[in-house]
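Engineer: Here is a sequence with its predicted model. Questions after.
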Amino acid sequence: MNTKDRSIITDRKLAPEGHLKIEWVNAHMPVLNRIKAQFEKEQPFKGLKVAISLHLEAKTAYLAKVVQAGGAEVTITGSNPLSTQDDVCAALVEDGITVFAKYNPDPKEYKELMIKTLETEPDLIIDDGGDLVTILHSERRDLLKNVRGGAEETTTGILRLKSLEKEGSLQFPMVAVNDAYCKYLFDNRYGTGQSVWDGINRTTNLVVAGKTVVVVGYGWCGKGVAMRAKGLGANVIVTEIDAIRAVEAYMDGFAVMPMSEAAQHGDFFVTVTGNRDVIRGENYKVMKNGAILSNAGHFDVEVNKPELEAMSKAKRTVRRNIEEYQLEDGRSIYVLAEGRLVNLAAGDGHPAEIMDMTFALQAMSLKYVNDNYKSIGSHVVNVPYVLDEQVARYKLESLGTSIDRLTDEQKAYLDSWAEH
């Protein structure tokens, strides 16, 4: 059975539009292009099956094609029901990749599509948020037998993996791509910072300058969101549970306070914690009329929607990706993209040049785990620094930029313990 017959997508006729999107990002991902050329020559995944669960849009599609170029039989599904782009899915099917994904399937179908991806019995996986790993370690342990290992994209997924590892349940090695320097320094900070405000701005069509933005969490994603909000002219408040990050936010020039206080001031709220219920019932009680809530963490649990709905007398969609909750006291609170990732569910995700580095890390990490899975064992491991630095060097070369190198005398000086 060929990939077109196996695949489950919305409409194969959309392929031409999807190809144009993929061609556009291809032209802006020089690092991944370089790795694709290497993979075509070396064929590191020849004869292997690779299952991918990521936000299924053009940049992800190109990563899938790079892995395919390395000899793999690739199957891909979406990691969020609202971020899948149907035209991109159709284009991938035409290119010989099996796709089990649709935009906005119901929860049951969404899960079924993910399981179908795993039923191809992959040797390697690329995961986003740990969903593939969770299914493999719970309801479909029968599909574990071929899995050599894989790579994880997100903070949330790594937390889940480390929990599995801690209890001794993890069955194969996973590379923590999110923890690589070329991921969190650029993807999490600059990618999230830009794409979040792209999603919010195109969805609301409201000015940010002069408004108060509450950024919930000051990790690398939070830093990026706050930095870009400041650049747009907003007054920025940061809420945190980590004292060190709170001091950092303060010294970066932002107001720092608990959510109980910040909730009274915010016009826009952006959650970036990876945790649940960071905005909840007690906060809704004191929010301004017209407050706009959005999430840029992973799952749609950071903004507690059930509590908001329970406090509301009515709910309606007032604009695409904007739900209005009308409270009993007459105030309205708005939630963007159903509380899912606003930068992907209501936008196109990170810029192509940013994802070029992240997906280069994914491709190289997949090769690394395939080459070393027997010696790594069932552990969560970091991306080797040599791969991290190689991606950075490829990026610099693509920009026409060079940097200094140590002389032999400088290396000897730094390595010496003797008196300098």
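Structural biologist: The structure has been received and is ready for your questions.

Engineer: Could you use CA atoms for every contact and neighbour count after this?
Structural biologist: Noted.

Engineer: State the next helix or strand along the chain beyond the strand ranked longest in the chain.
Structural biologist: Longest strand in the chain by number of residues (criterion: DSSP state E): strand 312-319. Later in the chain than strand 312-319, the nearest helix or strand by DSSP states H and E is strand 322-327.

Engineer: let's bring in a second one:
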Amino acid sequence: MPDKKDDPCDALPHPAAEYCRVPDDADGPPGNGGGSGAVTEGASDLVMDLAKTLIDALYGLLAPEKAWAPKRTDSWVYQQFLWLGQHLSVAIFTCVVVVCALTAWQGVPRLRQMGASTGWTLAAVAMMASIPGAVELLHKAVSAAFRAAFADGQGTLLATIEADLKATQSWDPVPVLLLVAALVVALAFAALVFMTRQLGILVFVCMAPVVLAALARGGDMTAVKLWAQRLLGLLFAPFALLLVTPFVSLTRGALVLDAVLLVAADAIMLRMIFHGVPYLGPRIAGAARSVVERNTHSKIVRAVVRAGSPDVYEEENSPRVPRTVDTPGRAATQDSGVLLAAYGVKAPSRPGRLTTASYIDKAQREEGDRQARAVQVQRVRRQARAAADRLPTPPAPLPPPARSDGPPPST
């Protein structure tokens, strides 16, 4: 046998390297005792390694240790937005000072406005320089909390899956294969979550100076609150998997039920990520649902995708009734309108209306309901006529006595 440092089997992963080092006259790989059980036990080890690799990949995609957003203000990409935000703040502050000087005859109100603008301008410039570091620290804290909750906790879904795989003795291939398939599907969703979160965090961090510059007008927090809500939604999105944690105790030892819970968690993640992230949601979710419904006839799979992407109407302006959502373009327009309003610019808004596809869908639904109501009314009328025909004919009423205009007869 060659020397260990020149052993070609070292280039193979475990347990393939052990199989490579087994002599030709041996009955089976070392450590398995030979015989027919060696292949089964080796396959079980391979399945364990595959499941462990998939779970580690899920951790890495849902809670990455590094973000694509800049960590410090010296990043070239962030420097451009920081320069723009600082100059916007100075320009707005200058305009406020000029307006207060021209209307100084009003006295104390203009002095208060100038003092508020001065304080908010300084606060906005300071916050611009601290946003990258704050977002990086928050991202690391969220990732560490996610890993601690899912890796160390015994009541979480992925930890329960690992424990069930280790405790399984019979190695029935059907539940194991179902679980591996569910892990692969979860990995695809995790990749989509990773791309959405990383790109969204990058965009929102770079837009921070422009949004914070609006505070120089006097502390208008509308645009800042909207920006913070979007960013926090992106950062805390992976914790949607914690919603299935209360049901984990019911599936201990059952790999099939673990797979069902994992698919349910995928559906919750799909709904929360797509509908929680602006500009990206309903259209992609609806397209994914259409693809699944066109390529499969399984009622269970269709129920899962409908739970993740329910029927909604896309509305091009503010919602008028429940179950309506904004189109991605209209959502972006509304957010930009909020930012322009923070700068004092009133953006024109069109009246609310449904998109063409949603209007056609709504008209078809209303037409179907109208036809169903017409059929029901006709059926009720026929039943009423039939019941009326079966009733006996009432006798004709007696005619009233004839009245004479003369005096009554004498007795």
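Structural biologist: Structure received. Computed from a predicted structure; not experimentally measured.

Engineer: TM-score for the pair, please.
Structural biologist: Scored against TM-score structural alignment, normalised by the length of the second structure, the superposed chains reach a TM-score of 0.20; 130 aligned residues with a CA RMSD of 6.5 Å.

Engineer: how big is the angle separating the longest strand of the first structure from strand 322-327?
Structural biologist: Angle, strand 312-319 of the first structure to strand 322-327, by axes from the mean of the first three to the mean of the last three CA atoms, to 10 degrees: 160 degrees.

Engineer: List the contacts of strand 312-319 of the first structure.
Structural biologist: Strand 312-319 of the first structure is contacted from outside by 203, 309, 323, 324, 325, 326, 327, 328, using CA atoms under 8 Å, 6 or more residues apart in numbering.

Engineer: And stretch 174-191 of the second structure, by the same measure?
Structural biologist: Against stretch 174-191 of the second structure from outside (CA under 8 Å, 6+ apart): 47, 50-51, 54-55, 57-58, 61-62, 255-256, 258-260, 262-263, 266, 269-270.

Engineer: Pull the number of nearby residues for the nearest residue to residue 162 of the first structure once chain neighbours are set aside.
Structural biologist: Nearest non-adjacent residue to residue 162 of the first structure, counting by CA to CA, 6 or more residues apart in numbering: residue 380, 6.7 Å away. Using other CA atoms under 10 Å, residue 380 of the first structure has 23 neighbouring residues.

Engineer: How about the contacts made by residue 380 of the first structure?
Structural biologist: So residue 380 of the first structure contacts 161, 162, 165, 173, 174, 175, 176 (CA under 8 Å, 6+ apart).

Engineer: Would you mind stating the distance between the fifth one and residue 251 of the first structure?
Structural biologist: Residue 174 of the first structure sits 36 Å away from residue 251 of the first structure, taking CA to CA, to the nearest Å as the criterion.

Engineer: quick one, which of the two is more surrounded?
Structural biologist: Between residue 174 of the first structure and residue 251, counting by other CA under 10 Å, residue 174 is the more crowded of the two (32 against 11).

Engineer: So which bits of the helix of greatest length in the first structure are buried?
Structural biologist: For the first structure, the helix that runs over the most residues, judged by DSSP state H, is helix 352-376. Neighbour-count burial for helix 352-376 of the first structure flags 352-370, 373, 376 (criterion: 16 or more other CA atoms under 10 Å).

Engineer: ok, now stretch 193-207 of the first structure?
Structural biologist: By neighbour count on 16+ other CA under 10 Å, the buried set for stretch 193-207 of the first structure is 193, 194, 195, 196, 197, 198, 199, 200, 203.

Engineer: from those, which ones fall inside helices?
Structural biologist: 193, 194, 195, 196, 197, 198, 199, 200, 203.

Engineer: Residue 341 of the second structure versus the residue lying closest to residue 127 of the second structure once chain neighbours are set aside, what's the distance?
Structural biologist: Among residues not flanking residue 127 of the second structure along the chain, residue 212 sits closest, at 7.6 Å (CA to CA, 6+ apart). Look at residue 212 of the second structure and residue 341 of the second structure: by CA to CA, they are 13 Å apart.
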